[in-house]
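A.B. asks: Need coordinates for the below:
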Amino acid sequence: MNADAAAESAGTSRPVLIGCAHGTRQPAGQQVILDLLDAVRDHLSVDVREAYVDVQDPKVDQVVDGIPVVDEGSGPVAVVVPLLLAGGYHVYVDVAKATEGRDDVVAAPALGPDERLIDIVLERVAEAGIPDTATLILAAAGSSDPRSQADTEVAADMLRTHWGGPVRIGYAAGIKPSVADAVEAARANGEEMEVAVASFLLSPGFFQGRIEAAGADHFTAPLAPHPLLLDIVADRYRDASGA
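C.D. replies: The predicted structure is shown next:
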């Protein structure tokens, strides 16, 4: 079902859902996001539109500008749901600027921190056959924004409550420690014989390539696709819109 058909079937009473991803140049990663948006569209039966904060078009401000303005007090006509696993510059600046001055367009928080994301991480770990004594490096994209780093720390703490071995954090880009640094530090600290990198990314792309090249004994696939992601996106949408 395309976006126009979804909008027609849902009527005009429910806000548009603008799914805002980071963006990637890799076709496989682009397709994962499009598939996720299609699944959200079917899951919620609402008009779902794609948007990005970097690399790809359409940018989120362009998509918001394409939403017709409605009378004040009639409720939101659109909700921007960041398809990002942590808050940070893209959420608090890019998305915030795109919705600034539009009382009829609201922004939801990032998908994480959320225990359900950790459930997906652990499912990917099991799929990769990683032993439960291994050191896990939770590998996030990386951001210099301390709010994003704080969200990743919360996610790592969530993971520690479920994992028997040590849990460290590594970043695919931008800040230290890098994923490769975290792998090296775990080995230098004598943390078991096996070190695994748990991808904390939504889709494949440049950052996933960094994870796979970090020199760990194991690595996992990104989180999408997964049915729990539909529930998280739906919750963010409903909480922000009241729909």
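A.B. asks: CA only for contacts and neighbour counts going forward, please
C.D. replies: Noted.
A.B. asks: Can you tell me how far the residue nearest to D57 when sequence neighbours are not counted is from A86?
C.D. replies: By the measure of C-alpha to C-alpha, 6 or more residues apart in numbering, the closest residue to D57 outside its immediate chain neighbours is A51, 6.8 Å from it. When distance is defined by C-alpha to C-alpha, to the nearest Å, A51 is 17 Å away from A86.
A.B. asks: this one next, for a side-by-side:
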Amino acid sequence: MTATTATSNRTTASTGGTPALVVVAHGSRDPRALSTVRALLDRVRALRPALPVHLGHIELNEPLLPDTLTALGDGEAVLVPLLLTRGHHVRRDIPDLAAAPARTRVAAPLGPHPLLVDALHARLTEAGWPAHPGPDHAVVLASAGSRAPASRTDTSRTAALLAARLGVPVVPAYASAATPTVPEAVRALTARGHRRVAVASCFTAPGRFATQSAAAAPWIASAPLGTHPSMAHLLLHRYDRALGADGEENAPKGARGESTCGSAAWARPATTEPALAR
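C.D. replies: Now for the predicted structure:
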């Protein structure tokens, strides 16, 4: 990061005393992921032009989160994970990386939440999901996976919310670190008589896990969540909740009555897990 960029970020972060929103992405070797995340941040900026919005990565891509926080200087910031469950990165890596700045807080991950289900449903519809599915339809909710029990709980809750929305069985499955795998879940649903099994891509951006999961679909597979408008609204909702804003009154449609696990979090996991290659 150049000195000019750092100075510009410090100026932006302190404008009007508004805490900056720092979106924390995992990072990926797939170049499509970075361009997707940047486009999503542009959507967030369009929704709230006065809010300073920055990007920081846990690994693999620049800017890395510590560099983003250094550039913000003494400015207050809310870190919103662009992650969907309470896995190792949310519960340990991000708090560790944000431990030094005194004016930083960490928001909850994006799932489970009705706005996340909005995006999942929309992506399935784009892929060919019918308006009125029949008894032979079912969905595998493909997620990255984690050894953290809380992460699997969150994915299961998202699957339950999506099942209620679609009116069909939705089985959570994982690309790594947990079972069932996506192919195993597909086979189980097929054995139960479901001839139209779709794979819903519960990934924020394109990458290896999303590609592998889609390849296991016997029928249709949805695209990653990407720049869907509900994702931009959800990032802002998590930011507001972390600041203690009145989320119920100001939340966009779909955000009220959410099932979540708190706003700002510094929790530590009971177990650790290796970093997952993306």
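A.B. asks: Got a TM-score for the pair?
C.D. replies: Comparison of the two superposed chains (TM-score structural alignment, normalised by the length of the first structure) gives a TM-score of 0.88, and 235 aligned residues with a C-alpha RMSD of 2.3 Å.
A.B. asks: hang on, the earlier thing: just give me the match in the second structure for the residue nearest to D57 of the first structure.
C.D. replies: With TM-score structural alignment as the matching criterion, the partner of A51 of the first structure in the second structure is G56.
A.B. asks: Assumed that match was part of a strand.
C.D. replies: Yes: the secondary structure assignment for G56 of the second structure places it in a strand, going by DSSP: H, G, I helix; E, B strand; the rest coil.
A.B. asks: got a list of what it touches?
C.D. replies: For G56 of the second structure, the contacting residues are V22, V23, V24, A25, E62, P63, L64, L65, P66, D67, T68, taking C-alpha atoms under 8 Å, 6 or more residues apart in numbering as the criterion.
A.B. asks: give the contact list for the fourth one.
C.D. replies: The neighbours of A25 of the second structure, taking C-alpha under 8 Å, 6+ apart as the test, are V37, L55, G56, H57, I58, P81, L82, L83.
A.B. asks: Nearest residue to the second one in space, please, no chain neighbours.
C.D. replies: If you skip the residues right next to it in sequence, L55 of the second structure has V23 as its closest partner in space, 5.0 Å away by C-alpha to C-alpha, 6+ apart.
A.B. asks: Next, find the distance separating the aligned residue in the first structure for that neighbour from L111 of the first structure.
C.D. replies: Residue-level alignment of V23 of the second structure against the first structure, with TM-score structural alignment as criterion, gives G19. Between G19 of the first structure and L111 of the first structure the distance is 11 Å, computed by C-alpha to C-alpha.
A.B. asks: just G129 of the first structure next, same as before
C.D. replies: Computed with C-alpha to C-alpha, the distance linking G129 of the first structure and L111 of the first structure is 26 Å.
A.B. asks: which of those two has more neighbours?
C.D. replies: Between G129 of the first structure and L111, L111 has the larger neighbour count (other C-alpha atoms under 10 Å), namely 20 against 11.
A.B. asks: what about stretch 179-198 of the second structure, distance to the chain center?
C.D. replies: Taking the mean C-alpha point of stretch 179-198 of the second structure and that of its whole chain, the gap between them comes to 24 Å (C-alpha atoms, centre = their mean, to the nearest Å).
A.B. asks: If you count contacts, what does whichever helix in the first structure runs longest end up packed against?
C.D. replies: In the first structure, with assignment by DSSP state H, the single longest helix is helix 27-44. Under the contact criterion of 3 or more C-alpha pairs under 8 Å, 6 or more residues apart in numbering; DSSP states H and E, the helices and strands touching helix 27-44 of the first structure comprise helix 3-10, strand 48-52, helix 227-241.
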